[in-house]
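**Student:** just need the structure, nothing else, for what follows:
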Amino acid sequence: MLRAVRLVAVLLVVLLGAVWGVAWFGRAPGESVSDAFLRQVAAWTGGDMPAPSAGGVQLAQGVSLGGPFTLVDQTGRTVTERDFAGRPLLVYFGFTYCPDVCPTELGTIVAALDAMGPAGERVTPVFISIDPERDTPAAMADYVSRFHPRMIGLTGSAEQVAQAARAYRVYYAKARSRDTTEYTMDHSSFIYLVGPDGRVRSLFRPETTPEAIAAAVSAQLRAL
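**Tutor:** Down below sits the predicted model:
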């Protein structure tokens, strides 16, 4: 019995190695080996997992991100996901006191829109705060104006922000130092491409280049 279990384990390792090899040599331009591997597994098992756009992370089959939210924009107006219906978005969750990652990723969004030329005007950049205690509408208005004239800043109550973060599966938490009353925020750092239906079409890892994001978004726009 033990010999049979070992044989099955060896065959499984060999099979997975073969699939990994096929994924390595057969991956699409801009596709990571891991994404190509998942695509091969899905294809061999009868699943449906399209190849990801260049620069984007492939969502696992059955995973859906995005959805209903109620927040407040930088003018103080209450908005919901319905206010953005029919408009592709590039969304980032962060906070205005963020020292480095947030301004870097927002700058990447702006550079990607610029790289897209006129097509970039179809996409609305959105910055959602995960620090509603400090990020008032006025603070958001000042902050987003430094990046792009069309960038929308969204904040709200702690409950409203938590609801939006859950919809996009965003992690965030306060991080306090022992010797000060000040705090910063730990948070995940993905850029989300949201389709006109309010659902995430692709997401981009931190430090993805503007060119890769521009290529992926342009491909998605052509498919709309």
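**Student:** going forward, measure contacts and count neighbours with C-alpha atoms only.
**Tutor:** Noted.
**Student:** confirm Cys102 sits in a strand?
**Tutor:** No - looking at Cys102 with DSSP: H, G, I helix; E, B strand; the rest coil, it is helix, so not inside a strand.
**Student:** ok, it to Asp48 distance?
**Tutor:** To Asp48, Cys102 is 34 Å away according to C-alpha to C-alpha, to the nearest Å.
**Student:** so those two - more neighbours on which side?
**Tutor:** Cys102 (20 against 13; other C-alpha atoms under 10 Å).
**Student:** structure for this one too, so we can compare:
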Amino acid sequence: MLTDSKPATWKAALLFVATGAGLYFYFENEKEKLRLKKIAEQSTKSIGKPSIGGPFNLVDADGKPFTDQDLRGKWTLMYFGFTHCPDICPEELDKMGAAVDLIEQKHGLGAVLPVFISVDPARDSVPQVKQYIQDFHPRMIGLTGDYESVKRACKSYRVYFSSPPNVKPGEDYLVDHSIFFYLMDPLGQFVDAFGKATSAHEVSVKTMDAMKRWEAAGGNKAAGV
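**Tutor:** The predicted model follows:
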């Protein structure tokens, strides 16, 4: 017995058209994604690295003048905090010190310099900073200064900090501030930033990767390292 094959033929044709349309839109969508990715990459290249870092004039834990020029030629991990911080600052400085130890196991002592800069000049005197940094790393540099000097340093490094208004002398208070630390290269240029979620191991790996790329690109020669 003969059967009508037209319905089956139409169904096959519709399925073919639908499949073709689906594939067309899929590939067009993928092309658009690639185009947007390319634009984003070009934009990143044209913009360059964030403008983080610059001149500062502070004093170290021995009361001696210390500027950004004293960090040139060195890899630096830099954290902005305050000595009366109850938890976050100690945790981040412990992590930074641990990362330095991991890096020095492969690159030797002094391969990277840990730096603590106070954002609480009203309470963080030179003796206070000197005592504070001893708890974290034997080669940590502690820096402080007057309010305007600290403010200029924070501005150079795009660091936010704020203390409560109308604080009376001797009154205890907390300072609101940025809670990440920076990796700076021997030319004082920003390389990376690490937040609370980044472990000491991850910091050390990323730092050593940056050092390897820097050396391969001839950075040591350019910086006189």
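**Student:** fetch the TM-score of the aligned pair.
**Tutor:** Once the chains are laid over each other, their TM-score by TM-score structural alignment, normalised by the length of the first structure reads 0.73; 183 aligned residues with a C-alpha RMSD of 2.9 Å.
**Student:** contacts only, for the most centrally placed residue in the second structure.
**Tutor:** Nearest to the mean C-alpha position of the second structure, by C-alpha atoms, centre = their mean, lies Ala193 at 0.5 Å. Each residue near Ala193 of the second structure by C-alpha atoms under 8 Å, 6 or more residues apart in numbering is listed here: 180-183.
**Student:** do you know how far the alignment partner in the first structure of it is from Gln40 of the first structure?
**Tutor:** In the first structure, Ala193 of the second structure lines up with Leu203, judged by TM-score structural alignment. Distance, Leu203 of the first structure to Gln40 of the first structure, by C-alpha to C-alpha: 20 Å.
**Student:** next: Thr208 of the first structure.
**Tutor:** 24 Å.
**Student:** rewinding a little: which of the contacts of Ala193 of the second structure fall in strands?
**Tutor:** Per DSSP state E, strands hold the following members of the contacts of Ala193 of the second structure: 181-183.
**Student:** about what we covered before: the more surrounded of Thr208 and Gln40 of the first structure?
**Tutor:** Applying other C-alpha under 10 Å to Thr208 of the first structure and Gln40 shows that Gln40 carries more neighbours, namely 22 against 16.
**Student:** after the host helix or strand of Ile39 of the second structure, next one along is what?
**Tutor:** Taking DSSP states H and E as the criterion, Ile39 of the second structure maps to helix 6-47. Later in the chain than helix 6-47 of the second structure, the nearest helix or strand by DSSP H and E is strand 57-60.
**Student:** where do the helices sit along the second structure?
**Tutor:** 6-47, 88-107, 126-133, 147-156, 200-216, 219-223 (DSSP state H).
**Student:** show me what contacts Gln134 of the second structure?
**Tutor:** Met140.
**Student:** can you check Gln128 of the second structure too?
**Tutor:** Contacts of Gln128 of the second structure by C-alpha under 8 Å, 6+ apart are Thr83.
**Student:** counterpart of it in the first structure?
**Tutor:** Using TM-score structural alignment, Gln128 of the second structure lines up with Ala139 in the first structure.
**Student:** what does Asp172 of the second structure give?
**Tutor:** Aligned against the first structure by TM-score structural alignment, Asp172 of the second structure finds its counterpart in Glu182.
**Student:** wait, that match sits on Arg176?
**Tutor:** Yes - between Glu182 of the first structure and Arg176 there is a contact at 6.7 Å, judged by C-alpha atoms under 8 Å.
**Student:** and these two? Which one has more around it.
**Tutor:** Taking other C-alpha under 10 Å, Glu182 of the first structure and Arg176 do not tie; Arg176 has more neighbours (13 against 9).
**Student:** pretty sure the more buried one is touching Tyr183, no?
**Tutor:** Yes - between Arg176 of the first structure and Tyr183 there is a contact at 4.6 Å, judged by C-alpha under 8 Å.
**Student:** quick check: the match of Asp172 of the second structure vs Lys174 of the first structure, distance?
**Tutor:** 10 Å.
**Student:** cool, Ala165 of the first structure as well?
**Tutor:** In terms of C-alpha to C-alpha, Ala165 of the first structure sits 14 Å off from Lys174 of the first structure.
**Student:** between those two, who's got more neighbours?
**Tutor:** Using other C-alpha under 10 Å, the more surrounded residue of Ala165 of the first structure and Lys174 is Ala165, with 19 against 11.
**Student:** just give me the match in the second structure for that one.
**Tutor:** Ala165 of the first structure maps onto Cys154 in the second structure, by TM-score structural alignment.
**Student:** ok, its match touching Glu148?
**Tutor:** No - Cys154 of the second structure lies out of contact with Glu148 (C-alpha under 8 Å); the separation is 9.8 Å.
**Student:** still on that earlier bit, contacting residues for the match of Ala165 of the first structure?
**Tutor:** By C-alpha under 8 Å, 6+ apart, the contact list for Cys154 of the second structure reads 119, 160-161.
**Student:** one more: Leu90 of the first structure?
**Tutor:** Contacts of Leu90 of the first structure by C-alpha under 8 Å, 6+ apart are 109, 123-126, 191-194.
**Student:** gap between the equivalent of Ser118 of the second structure over in the first structure and Val10 of the first structure?
**Tutor:** Ser118 of the second structure maps onto Ser129 in the first structure, with residues paired by TM-score structural alignment. The spacing between Ser129 of the first structure and Val10 of the first structure, counted by C-alpha to C-alpha, is 49 Å.
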